[in-house]
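Asks: generate coordinates for the sequence data below:
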Amino acid sequence: MERQQDSVLRQVEEANVDYIRLWFTDVVGTLKSVVISPTDLETAFDEGLGIDGSTIEGLTRTYESDMLLAPDPSTFRILPEYDSTGTTGVMMSDVLTPDGEPAASDPRGVLKRALERAERMGLEFFTHPEIEFYLFEKPWRRGEPLQPIDDGGYFDYVQRPTANNYRRELISQLESMNIHVEYSHHEGGPGQNEVDLRYADALATADNILTMRAMTKKVAHSMGQVATFMPKPIVDQPGSGMHTHLSLFQNGKNVFHEPGAEYGLSKTARHFIAGLLRHAPEYSVITNQFVNSYKRLWGKQEAPSFICWGHNNRSALVRVPYHKPTKGTSSRVEFRGLDSAANPYLAFAVLLGAGIAGIEGEYDLPEGAEDTVWDLTDRERRAMGIEPLPSDLYRALDSFEDSELMAEILGEEVFEFIIRNKHDEWAKYRNQVTDSELASTFNAV
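Replies: This is a model prediction of the structure:
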């Protein structure tokens, strides 16, 4: 760690960095930032930077508000052309208590604890996200329709220059920060795009997702556009998911792979998938944390609504992608339930924890579903043992509250905050009177 700190200090000096942004998130996943000068960086490395944690959603309780930010030197990057006031560096930061211990409420710390548990089993957790988002002409304002920047569809080459150049500029900026993009393309909705980040360990991936979100919005703003990761911004168009490929390695070997087995899946992989399926209702409030998230899940258009797995089944919650028999390291599972607005630290922690519960409990994997599950009748689904995901935030929260596994993975503070926060969100949602209600009821009787 000390060598990494020295390396960062040299980079800051050589690049004439004017400001350092220390990034962290609240429990919801909103990016937070504190700016320091390069002259204070060494002290921040040695002692941490004091902040008032009581002002951050879920970070701490008012009576224990003092917290420290500890910048992680391995995450240092220089932001490309951030503004005209000078060169800016950025680092992800861990949140600590005043005595230097990891804060129980820090989402990054939650994932680190989950990864440490896996490491004690000799396992490394790798992830590869496919991040979808929408681009609009201008910010949302009440009463005004959303205006996508184009009317393109899946894989379309959009002729409009601003739309065509957007992903090129975003990818260029991400690559300059050493965040590698595997590929990108136009998605199914008008103005909808997808950027796929290259495989990395789960902590690095979560850090990269937060940086990618910030850069996505920055590039959009620079082009006079607005980007959103809202799960379902347009009623009759696809939602924005974050399909994520998951794999476990041990001593450099992919433990999901077994030559000659069906789909090349080892027993470990099958138990892991079984864990994802069994605990899906419990962690849904983490992977799909907003009222709006369930409008994506239950809006069809390839979003998974039912708890099943399959090989060529894109309506399944978990899919086993095809890979060449000679490439055993490519064995993986694709989790399709996650949306682009999730807090990646918490989402990866609960997915890993559910999968490990399946491994440790040797859960049996049910039969795969190769039909399009949406096209089956309720009776056919019941006969196959296929249960639905929670259909709204309230039902997801109900399953979450009863989950000992989620409380264990997240820790008491984060677990209790999510319960309070989501009950509050649901109450506000229920208390509104919508245009749809007025249209259907105002003159009904």
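
Asks: alpha carbons only for contacts and neighbour counts from here, please
Replies: Fine.

Asks: how many neighbours does the nearest residue to residue 258 once chain neighbours are set aside have?
Replies: Nearest non-adjacent residue to residue 258, counting by C-alpha to C-alpha, 6 or more residues apart in numbering: residue 266, 4.6 Å away. Neighbourhood size, residue 266 [other C-alpha atoms under 10 Å]: 19.

Asks: contacting residues for residue 266?
Replies: Residue 266 makes contact with 255, 256, 257, 258, according to C-alpha atoms under 8 Å, 6 or more residues apart in numbering.

Asks: which one is residue 349 nearest to, not counting chain neighbours?
Replies: residue 111 is the one closest to residue 349 (C-alpha to C-alpha, 6+ apart), at 4.9 Å.

Asks: ok, which stretches of the stretch 101-250 of the chain are helices?
Replies: Assigned by DSSP state H, counting those that start in this stretch, the stretch 101-250 of the chain shows helices spanning 107-120, 161-176, 202-222.

Asks: turn those into a markdown table, columns for distance to residue 287.
Replies: Formatted as a markdown table, those follow (distance: least, C-alpha to C-alpha, whole Å):
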| stretch | distance to residue 287 |
| --- | --- |
| helix 107-120 | 14 |
| helix 161-176 | 25 |
| helix 202-222 | 13 |
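
Asks: here's the other one to compare against:
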Amino acid sequence: MSTAPTPPPEPDTTRIAELAEAGARLLVGTFIDNAGITRVKTVPFDRAGTAARSGIGLSPAFAVMCLDDHVTATGKFGGPVGDLRLLPDLSTATVIDAERGIAWAPLDQYDQELARFPLCQRDVLRRQEQQASELELAFLAAFEIEFTLLTSSGAPVHTGPGYGLGPLLDLEAFALDLLEALATAGVGVGTLHPEYGPGQVEISLAPRTPVAAVDQYVLARLVIGRTARRHGLTVSFAPVTLADEIGNGSHVHFSATQAGHNVFTGGEQIHGLTTTGAQLIAGVVDNSCAAAGVLTPTIASYERLQPGHWSGAYACWGLENREAAVRLIRGSAGTRSASANVEVKSIDGASNPYLVLATILGLGLSGVREERTLCQPVEENPDAIPAQTRADRGIHQLPTSLPDALDRLEQSKVLRSILGEDLVDCLVAVRRHEVDTYTETPMHQRIQLVRDRY
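Replies: Okay, here's the model as predicted:
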């Protein structure tokens, strides 16, 4: 399972010294597995250089680790034999708590020959970023993070009203501490406010290049979790945390430039799209049903991914249409060259964010390579369109169950080409374990399971 030898760069001793001077005593390294769980390895900071040079051990069985820590198997993964090396990317490391001496870095996966491990999710995204540059495209991306804050008894910290002043006043101390902690960690924040559901809060992050955008998202979730604990609260990013409530999304916005021009504005196609911009959207829309197994991948996801939840339950696109899976955002007049972007709404926080963004960009790039024709936009609520009319227009509901989503993912040639055959097999195996184990479990127990894991 090794690639051509690509040794990691020699650790930057100047950067290590800077982090140590900033107070780093413990390095917390994170990677996201195929169940969307954030896993950690930590080392004393005086070993950071050694870890970045030769790695920290990891069993290849983590490729098929499930949300309940069961280890499933594919034809290639799941046994006790073998080893990988986790190397912290110290170029992106940051001190998140100088007083306690805690630093963070994302972890890359290598084999024992120090060649990139093909299933390294962070590197899968990195490869899509490189392929975009070969097409003379440059992407920026940003995440919106919805999460539920709960008291020690499991009750939501606020009961609304949605976006209300009252919940903000109740959460004022938490919000101010969180903003300070995010700024200390170098996380760019656009907005922070109470959301629609009980206990729900949303933060929108600043745009970054693709790998940096996901690194920032992972770091933001870590900081949110630490801040919540200091306030005696627990936090969940799960798609559903409370029965019969709206659920949490993890929307992704992306923009693309070609020769310095934003491809989602100033063109001659509908709503000002350029040809390349239309092709990018077409690639995502046309394959969004197959992508559901990556974007909405857990047993609770389909409680959220429903019409009427503004979760993007239909495989279509529209200008500012919050019920479409793909939403074109033009931005305000006079700023569109900088602000026009596309939002993919049908994503939740149980997914692996590196694979989410790799999937979105990879599908978009496939639309450019294939010169796909973009379907007509949907300018109304797709669920209000008569079923036969939807069918005639090619508007399809996204999968309504995890088994259906996994079948489509497993059969998708384009997603296998983007993510790799072995990685798709691992993703499917991990999530089929959920189906086989928890389908008959009462709903409240399934919600509890995912609420505590994400």
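
Asks: out of the helices of the stretch 101-250 of the first structure, which gets nearest to residue 82 of the first structure?
Replies: Closest to residue 82 of the first structure of these is helix 202-222 (C-alpha to C-alpha; 8.4 Å).

Asks: can you point out the buried residues in the closest one?
Replies: 202-213, 215-220 (16 or more other C-alpha atoms under 10 Å).

Asks: onto which residues of the second structure does it map?
Replies: Helix 202-222 of the first structure lines up with residues 210-230 of the second structure when matched by TM-score structural alignment.

Asks: which residues does the matching stretch contact?
Replies: 96, 104, 106, 122, 125-126, 129, 139-143, 149, 174, 177-178, 181-182, 185, 187, 205, 207, 234-235, 353-354, 357.

Asks: have a look at how far, on average, it is from the first structure.
Replies: Its aligned residues in the first structure lie a mean 1.2 Å from stretch 210-230 of the second structure after superposition (mean C-alpha distance after the TM-score superposition for the first structure).

Asks: ok, now stretch 353-363 of the second structure?
Replies: Stretch 353-363 of the second structure sits 0.6 Å off on average (mean C-alpha distance after the TM-score superposition for the first structure).

Asks: for residue 313 of the first structure, give me its contacts.
Replies: 319, 369, 370, 371, 372.

Asks: er, residue 259 of the first structure actually
Replies: Applying C-alpha under 8 Å, 6+ apart, we find residue 259 of the first structure in contact with 265, 325, 328.

Asks: once you drop chain neighbours, what's closest to the counterpart of residue 156 of the second structure in the first structure?
Replies: Using TM-score structural alignment, the equivalent of residue 156 of the second structure in the first structure is residue 148. Nearest non-adjacent residue to residue 148 of the first structure, counting by C-alpha to C-alpha, 6+ apart: residue 136, 4.2 Å away.

Asks: what's the answer for residue 82 of the first structure, then?
Replies: Nearest to residue 82 of the first structure is residue 88, by C-alpha to C-alpha, 6+ apart, at 6.7 Å.

Asks: touching, that neighbour and residue 18? I think so.
Replies: Yes - counting by C-alpha atoms under 8 Å, residue 88 of the first structure does reach residue 18; the two are 5.9 Å apart.

Asks: of these two, who's got more company?
Replies: Between residue 88 of the first structure and residue 18, counted using other C-alpha under 10 Å, residue 88 has the larger neighbour count: 23 against 16.

Asks: point me to the helix or strand that includes that one.
Replies: Residue 88 of the first structure is part of strand 86-96 when elements are defined by DSSP states H and E.

Asks: now do that strand against helix 107-120, angle only.
Replies: If you take axes from the mean of the first three to the mean of the last three C-alpha atoms, to 10 degrees, strand 86-96 of the first structure sits at 60 degrees to helix 107-120.
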